[in-house]
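Chemist: have a look at this fold, sequence not included:
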């Protein structure tokens, strides 16, 4: 396995609404890109605030698109977004890799520009294929969920019977689409190739994407497996 470096952006992690420090990293990335405001898109948006990578941007005056398919969560999203309704487009839909509910089609009914600033993909399933299916829009920064419990040298692309994709496969997709991995902050952070230089990141981080895999996600997975095994054995002992 490749020696782990961990992204230099890790030190900027902090949460306002995000789960793994994404809020702080987004703030630093946008600062380096000299972007003070713009457009974002996030899905599944939940209620807008819960583990959101973008709600803090909405509070700061950004425009955005929130997409959420669950009707109850969408109602909560409407409530939480009421204060910013003049700047936010809310869409109740489950995003699919292709067809009428593809991200390209859903975004086309909004005024979001082609080169918008931030896309956050977190639907706990077919994230990889949804990004793969995005053709018209070209966001500057993409944050996408993977399964961190899969080692960084393993290829895995989500299917109907086996959702979620691996680090290696998602990084390869990013390269195909013209994006550079800049860190694994819970989710993977990508920046479009033409913007990478402005981030002034160490060459060591840019030369070998696999070195940015965060092994703590593997360790957490192993710990959960061991704990589950111990609980199972203890339960069987009590039944004897």
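Modeler: In hand now; what should we look at? Small disclaimer: the values here were computed from a predicted structure and weren't measured.

Chemist: from here on, contacts and neighbour counts on C-alpha atoms
Modeler: OK.

Chemist: which parts of the chain are helices?
Modeler: 22-32, 55-59, 71-81, 103-108, 127-132, 167-177, 203-207, 216-239 (DSSP state H).

Chemist: alright, now check it against this:
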């Protein structure tokens, strides 16, 4: 009686699935490229969300970025993004593989950065992946040490914590376009952020994972001080877009109230780490007792008072 060669079958299966993943990836890229051409041909869109397209981004930011890069001729073709985890979901990966931009990515997890460096993408493109825990005192050095100084195409900030304080401190690069994550649970009326803590970790700060980052208005005020205009958010209500004022072109600057989008994803957790799926104002009530800094007055206020 002959037995099948299970090892050989396993190898063939792995090879077939790998080939299928490549084909699916190529099909997604072709579909995305066709959609991007249509978006570019449409000219100025009423909302950034109208350009949304997802290939590698968590939500529809790939399309928004492509729209802005083409509409405003964003240059140079370089980016810095931090808080990327293993880079399978990121704001800049499509720019890297589709447009061949040069980039630097940073994440605190060494394993994530090692996995990026093992990917064929890493030798195919001019990408630098660095493992580092970012704070406002080391960020300029981390960027400059990798050869990124002066003019930059895109800066993308998503560290689920000190986002406001870190962007405030960055001056080693001058990006044309800045994308920063905001916490919509903090609302649209007040300019607030978590107090600065260089060791901040959102799950340790509060088990709900809802206490992190800053409000959209805080980012808008900071952007104005740094010479940027707020031009909108994605429809998921987590990423805000800021364009250097001398590159605004046909875009109209928005106020925080005009451009605010409330998030609807439900990532809250209980003390045991289980998802609780809170939405709307219930999220704010869960962290109502915690303090945030009003960046206009410098006072600490409770989230419940927002």
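Modeler: Right, received. Where do you want to start? Remember, predicted model here, so these are calculated numbers, not experimental data.

Chemist: what's the TM-score here?
Modeler: Overlay of the two chains. TM-score (TM-score structural alignment, normalised by the length of structure 1): 0.80; 213 aligned residues with a CA RMSD of 2.6 Å.

Chemist: would TSV of the helices of structure 1 with distance to residue 146 of structure 1 and mean neighbour count be doable?
Modeler: Shown next, in TSV, are the helices of structure 1 (distance: least, CA to CA, whole Å; neighbours: other CA atoms under 10 Å):
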stretch	distance to residue 146 of structure 1	mean neighbour count
helix 22-32	14	19
helix 55-59	21	19
helix 71-81	23	17
helix 103-108	18	19
helix 127-132	8	21
helix 167-177	6	19
helix 203-207	19	13
helix 216-239	11	12
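
Chemist: of all those, which lies closest to residue 65 of structure 1?
Modeler: Closest of those to residue 65 of structure 1 is helix 103-108, at 7.9 Å (criterion: CA to CA).

Chemist: pull up the aligned stretch in structure 2 for that closest one.
Modeler: Against structure 2, the aligned range for helix 103-108 of structure 1 is residues 139-144 (TM-score structural alignment).

Chemist: who's in contact with the matching stretch?
Modeler: Contacting residues not belonging to stretch 139-144 of structure 2 are listed as 80, 104, 149, 166, 169, 170, 171, 172 [CA atoms under 8 Å, 6 or more residues apart in numbering].

Chemist: can you pull the contacts of the residue positioned nearest the centre of structure 1?
Modeler: Nearest residue to the geometric centre of structure 1 (CA atoms, centre = their mean): residue 144, 2.7 Å. Residues near residue 144 of structure 1 by CA under 8 Å, 6+ apart: 120, 121, 122, 127, 128, 187, 188, 189.

Chemist: and it, what's its match in structure 2?
Modeler: Aligned partner of residue 144 of structure 1 by TM-score structural alignment: residue 180.

Chemist: ok, and the closest non-adjacent residue to that match?
Modeler: residue 157 (4.7 Å; CA to CA, 6 or more residues apart in numbering).

Chemist: any idea how far residue 189 of structure 1 is from the aligned residue in structure 1 for residue 54 of structure 2?
Modeler: Counting by TM-score structural alignment, residue 54 of structure 2 lines up with residue 15 in structure 1. Residue 15 of structure 1 is 16 Å from residue 189 of structure 1, where distance means CA to CA, to the nearest Å.

Chemist: more neighbours: these two, which one.
Modeler: residue 189 (24 against 16; other CA atoms under 10 Å).
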